[in-house]
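Asks: Here's my sequence, what's the structure:
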Amino acid sequence: MDSATLKMFLAQQQEAHKEQLLFLQQQQEKLLETILKKIGTQSDHTNTINSLNGRISTFIYNSEDGETFDRWYGRYENVIKVDGAQLDDASKARFLVTKLDKHEAEQFRNHILPKMPAEVNFRRDGVLNNSKDT
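Replies: From the prediction side, this is the model:
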């Protein structure tokens, strides 16, 4: 192989290597962008849940005072719908379960068996329908 052919071969290899590095760099940038978006969304959800948590009291059933789940939820429904609008139904359901007092949470878990609270849909078969008996 003469010198000119070798130089041409090395130039082609160098160009192919540059293209490969550029492609890998673009892939890494896309991956980083996706990760940062996901982190931002999780942070937003955490902030929303923390905000809701500070504004909504724990539900404790008290028949003498008429403190039923319907009454409690009615007091906070607008806060959950408006301020928690960016949360999906599963996140809302998990949040509401955390706002049940120990006894009420246990009753709810027993009521939805064999499902776990995280498997219950917020509207369709979820917290709102299943907790009304509490």
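Asks: contacts, neighbours, all on C-alpha from now
Replies: Noted.
Asks: Do a quick rundown of the helices in the protein.
Replies: Secondary structure of the chain (DSSP state H): helices located at 3-55, 69-83, 89-98, 102-112, 127-131.
Asks: Let's compare: structure for the following, please.
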Amino acid sequence: MDAKVLEKLLKAQQEHFEKMLVRLLKPSEMNDTELYSKLVGMIGEFVFDLTSGMTFESWLGRHRSYFEEEGKTLPESSKVRLLLSKLGPEEYAQIERKMLPTKLSEMKFDELCNDVVPFKILLSLGT
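Replies: Modelled structure (predicted):
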């Protein structure tokens, strides 16, 4: 084998190994399922309690970055499902009744947040 051909082959092989090494050392991105599961564990459940100041607005203010930063790669439907899964049973039932005939799971994340906050205010007034 010619020395130049061998040198070219070795150089190409070295470049290929370097690219593979960079890919292997690069932190792997979580898939949507792993990310969703991680966020489920990080976000606390919302239970309305006016006496302690636990309104949806304050809860969302504390947890919004999980949805918008850590969860930014999640599909819209997964963000909505995650948010709905974190509502307490009573809160979910009340909001669902007030939103009828709209299905909560068919709403957009921002739309749901903007519509839920006023309902939490109404609930705090006892309506």
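Asks: Need the TM-score from the superposition.
Replies: Once superposed, chain against chain, the TM-score is 0.66 (TM-score structural alignment, normalised by the length of structure 2); 90 aligned residues with a CA RMSD of 1.3 Å.
Asks: picking up where we left off before, quick one, which of the helices of structure 1 is nearest to residue 118 of structure 1?
Replies: Closest approach to residue 118 of structure 1 among the helices of structure 1 (CA to CA): helix 89-98, 6.0 Å.
Asks: Check the offset of the closest one from the chain's centre.
Replies: Helix 89-98 of structure 1 sits 10 Å away from the centroid of its parent chain (CA atoms, centre = their mean, to the nearest Å).
Asks: how big's the offset between that helix and structure 2?
Replies: Superposing on structure 2 and averaging over aligned pairs (mean CA distance after the TM-score superposition for structure 1), helix 89-98 of structure 1 comes out at 1.2 Å.
Asks: between that helix and helix 3-55, how many degrees?
Replies: Interaxial angle of helix 89-98 of structure 1 relative to helix 3-55 (axes from the mean of the first three to the mean of the last three CA atoms, to 10 degrees): 40 degrees.
Asks: Helix 89-98 of structure 1 aligns to what range in structure 2?
Replies: Using TM-score structural alignment, helix 89-98 of structure 1 corresponds to residues 76-85 of structure 2.
Asks: Buried residues, the matching stretch. List them.
Replies: 76, 78, 79, 80, 81, 82, 83, 84 (16 or more other CA atoms under 10 Å).
Asks: now residue 37 of structure 1: how far from residue 31 of structure 1?
Replies: 10 Å (CA to CA, to the nearest Å).
Asks: which residue is nearest the middle of structure 2?
Replies: residue 71 (3.0 Å; CA atoms, centre = their mean).
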